[in-house]
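>>> Okay, predicted coordinates and the sequence, questions at the end:
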Amino acid sequence: MGIDTGNTAWVLLCATLVFFMTPGLAFFYGGMARSKNVLGTIMQSFFLMGLIGVEFCLLGYTMAFGDDISGLIGGLNKLGLEGVGTAVMEDTGIPEMAFVAFQAMFAIITPSLISGAVPGRMKFGAYALFSLIWAICIYNPMAHWVWGGGFLAELGALDFAGGLVIHILSGVSALTLCLLLGKRQGYGRIPMLPHHMPMTILGASILWFGWFGFNAGSALGVGQLAANALITTLLAPAAAMVAWVVVEWMHHGKPTVFGAASGCVAGLVAITPAAGFVTPLGSFWIGVIGGVICYFAVAVLKNKLGYDDSLDAFGIHGIGGTWGAIATGIWATTEINEAGANGLLYGETDLFVAQLISIVVAYALAVVGTFIIYKVLSAVMEMRLDKNAETMGIDISEHGESGYNQSSL
């Protein structure tokens, strides 16, 4: 099969949209951080565009999409993108190099999401090394299990654009890491409010913009499937935003801008695994329920259990991704995607069971893998800032810079 120029142009365009999501995430998290930590928080996303970009092209792609080895990992036949340059993917007619670019953007943003649980208290060197090892040992194998022909794919699990691989892995790992690091100084005793809400709204808007490439690009071509994924990526976050704001209004008495941004992202997370498998009406209900579930995870569960997930990486990505994976097993239909399967609402149970098993596997990998990586690194290096450095803020203590030029009297 020759190169399909339309499909190729679409995938390349979507790859650049997904690339833009990581700076969007940096703004989203940066605005929610305290002013003394804004640069360090942004750096935790921005730097991974370089670090994981190198790792995935040289090693990660072959681990995820190389020749399958016993359903567990890809072989090294594509190490350093060996042999990829002239290959064309048969089903879609796109150069494999375009697929590499698209998948690289997914690999970059996934560990960046973890940073939302630890701003202001983790040393930058420790964070960078943790992210690199996490990408190699946790992300790459999971990507192979689901997308590269591994055992979860053989089981029948569906994940259109990353609910299992991206959001559950990063969200659960974020919770594990923040528990291992411990709470920020003064957490629960002094206000730790977002310092720049316009920056956060800008970041959320960029994320939504890029997410159209994230989900619709996963169709790997121009056509009905891409159009469906784009519409569901509009409808689900819109519904989740409205649901979050309404519930927040009823619960706390005021509809907040921060709530609207959080609800939007929660809906985007929830629809990600299902975008190419469900109808628009199904995406509406996934968004509504996802917005409500994530709101209570952030506003009630976190406070009740007392863990310091600073920017709600687990409450939105972990919980939202879990709901999205479950919802795929409920609303998926072959009427939308013949390569998928029918969920509970269409009279079949196999997919739902496969989704539940895959969720358990993703949770186990994230918790155990993160715990082991943290313990190994903490044995040879300091993971957390000391008290004085944390009080000063990571901008000055870790990077020697300040996000804002301020004069003091």
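Perfect, thanks for sending it. Numbers count the residues shown, from 1 in each chain.

>>> contacts, neighbours, all on C-alpha from now
OK.

>>> Mind listing what's buried along stretch 361-369?
Across stretch 361-369, burial judged by 16 or more other CA atoms under 10 Å covers 362, 363, 365, 366, 367, 369.

>>> ok, the residue nearest to the third one when sequence neighbours are not counted - how many residues close by?
So that's residue 365. Distance criterion CA to CA, 6 or more residues apart in numbering; nearest residue to residue 365, sequence neighbours excluded, is residue 138 at 6.9 Å. Residues near residue 138, counting by other CA atoms under 10 Å, number 24.

>>> Contacts only, for residue 138.
By CA atoms under 8 Å, 6 or more residues apart in numbering, the contact list for residue 138 reads 365, 366, 369.

>>> mind listing what residue 343 touches?
Counting by CA under 8 Å, 6+ apart, residue 343 has contacts 328, 329, 330, 331, 332, 333, 349, 350, 351, 352.

>>> Show me which of those are buried.
Buried among those by 16+ other CA under 10 Å: 328, 329, 330, 331, 332, 333, 350, 351, 352.

>>> Check it against this one:
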Amino acid sequence: MKKLFTALALASAMSLGIAWAEEPAAAPAAAAVTETTPAEAPAAAPATTAEAAPAPAATAAPAEAAAPAAAPAPTLSKPDNAWVFVAAALVILMSIPGLALFYGGLVRSKNMLSVLMQVFVVFSLISVLWVAYGYSVAFTEGNAIFGGFSKLFLKGVNDTSLAATWSKGIYLSEFIYIVFQGAFAAITCGLIVGAFAERAKFSAVLAFLVIWFTLSYLPMAHMVWYWAGPDAYTDAEAGAKALLTAGLLFQKGALDFAGGTVVHINAAVAGLVGAYFVGKRVGYGREAMTPHSLTMTMIGASLLWVGWFGFNAGSALEANGIAALAFVNTWVATALAAVAWMGVEWIWKGKPSMLGAASGAVAGLVAITPACGFVGVGGAMAIGLSAGVICLWGVHGLKRLLGADDALDVFGVHGVGGILGAILTGVFADPALGGLGVWDYVTNAVAPNYSIASQVWIQTQSVLLTVVWSAVVSVVAYKLVDLVIGLRVPEDEEREGLDVTSHGEKAYNV
């Protein structure tokens, strides 16, 4: 336990120190957020915002009374606020109990409780770190990679603080926006534990995730989703200045509606690196390691699917047509992916499996995540079909090529699905293919001359940066944790099962 606390303290100090070094001496005044001005907005801007409207023009005044009319103060949109409350709760449902049961059913019964414990405690730990410093580092102005420290422990945020949405003049309560984004961070970290399930030390898992959350999740969230908000784009000059304060990949024009890069690719790479560092399970390839409860896995997958509507449609940050589009795309892409995976497996193995259908559904959810608010329904169906087939290969053919014991196929589903979805977003966001294009906040219209080739190249750059960033941080973090407390339980404890040896409990007392 002393080693765990030492590692956690070291990880936090290291992470905060690096981020602190990146903070500028003073943020531009234009980005300041107070209780009467909107907070910076997150997540991928919807491709179109039909309900957005420019601020009303100031009323003309006589020359002798030349003071311009004051812009109306930002006000809370109660209907949109209510929708994000629901969406945030749905995202939390995805982690506990959704992800916990999905993963728990896939391991052997002697490790069921350990997986539940890891997901539950990781969710709790990351939630605390998000409030302490995560939100500030991810969603305040700093530089193109890290935010600042102006909102440590939510300093300055109160019941009147507002957060911008993707439409001009529409705002949310900043508190619920913080919860919504914090739930994203928590489930991302929870996804990683499936890659090295059944053999990692509980203390090592927590220590690693403190470092990885700080140095990989937070920078990626800032690079992809941080910007000054739509109201900063009043004209071309103001828009250019506002863009310079945004995250690196946002500046490049990367499209990621709800987390293809930030969540899925980011977590999958960390999981794959972890599978290499922790090593293969005792008996892997020689002993049967079949899931102990596909009933639990099916329940978990269903909860993930339901919760994912909050994850994807909630990222519109408004109860509008974009949220409805993301909702229907999440529904149909997932369904088609489940059918596609099951169908190919049926032809291949002669029987359709519950595990295949559930895995296909999750693959569809992953792949449609970056695209859901940018593509039309036809594009969503194409992405879902592709995910069902390609992710099936990811958990069989690619897994053999990689040679890692990725126990619950984190990379095969979340990595392959996330990369596929991120790239295909660039294709199917094209208005010529039923997509919504990219919204120009200066002209308040869809930007003309959409180029698939250019956007796919931007999407590819965002994927490559995510893979490299997460891999480098993961290698350093795993090595550090291994040196301080060790990554893996002893062989005899692994054979007995982590439920008893790590937690002194059993999932089933029968």
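That came through, no problem. Bear in mind that the values here come from a model prediction, so they are computed numbers and not experimental data.

>>> ok so, going back, could the buried ones among the contacts of residue 343 of structure 1 go into JSON lines alongside distance to residue 41 of structure 1 and secondary structure?
Formatted as JSON lines, these follow (distance: CA to CA, whole Å; DSSP: H, G, I helix; E, B strand; the rest coil):
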{"residue": "328", "distance to residue 41 of structure 1": "33", "secondary structure": "helix"}
{"residue": "329", "distance to residue 41 of structure 1": "35", "secondary structure": "helix"}
{"residue": "330", "distance to residue 41 of structure 1": "37", "secondary structure": "helix"}
{"residue": "331", "distance to residue 41 of structure 1": "37", "secondary structure": "helix"}
{"residue": "332", "distance to residue 41 of structure 1": "37", "secondary structure": "coil"}
{"residue": "333", "distance to residue 41 of structure 1": "40", "secondary structure": "coil"}
{"residue": "350", "distance to residue 41 of structure 1": "42", "secondary structure": "helix"}
{"residue": "351", "distance to residue 41 of structure 1": "39", "secondary structure": "helix"}
{"residue": "352", "distance to residue 41 of structure 1": "37", "secondary structure": "helix"}
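
>>> thinking again about what came up before, identify the residue of structure 2 aligned to the residue nearest to residue 365 of structure 1.
Matched by TM-score structural alignment, residue 138 of structure 1 corresponds to residue 216 in structure 2.

>>> One more: residue 176 of structure 1?
Using TM-score structural alignment, residue 176 of structure 1 pairs with residue 273 in structure 2.

>>> check which helix or strand covers its match.
helix 266-278 (DSSP states H and E).

>>> Can you state the mean residue-to-residue distance of that helix versus structure 1?
On superposition with structure 1, the mean distance recorded for helix 266-278 of structure 2 (mean CA distance after the TM-score superposition for structure 1) is 0.6 Å.

>>> now the counterpart of residue 130 of structure 2 in structure 1, nearest residue through space, not along the chain?
Counting by TM-score structural alignment, residue 130 of structure 2 corresponds to residue 56 in structure 1. Of all residues not flanking residue 56 of structure 1 in the chain, residue 104 sits nearest, at 6.1 Å (CA to CA, 6+ apart).

>>> Could I get the full set of strands for structure 1?
68-69, 73-74 (DSSP state E).

>>> In structure 2, which residues correspond to the last one?
Strand 73-74 of structure 1 lines up with residues 146-147 of structure 2 when matched by TM-score structural alignment.

>>> Identify the residues contacting the matching stretch?
Contacts of stretch 146-147 of structure 2 (CA under 8 Å, 6+ apart): 19, 22-23, 136-141, 218-219, 222-223, 247.

>>> Stretch 415-423 of structure 2 now?
Residues contacting stretch 415-423 of structure 2 (CA under 8 Å, 6+ apart): 255-256, 260-261, 264-269, 363-364, 366-371, 383, 387, 390-391, 394, 456, 459-460, 463.
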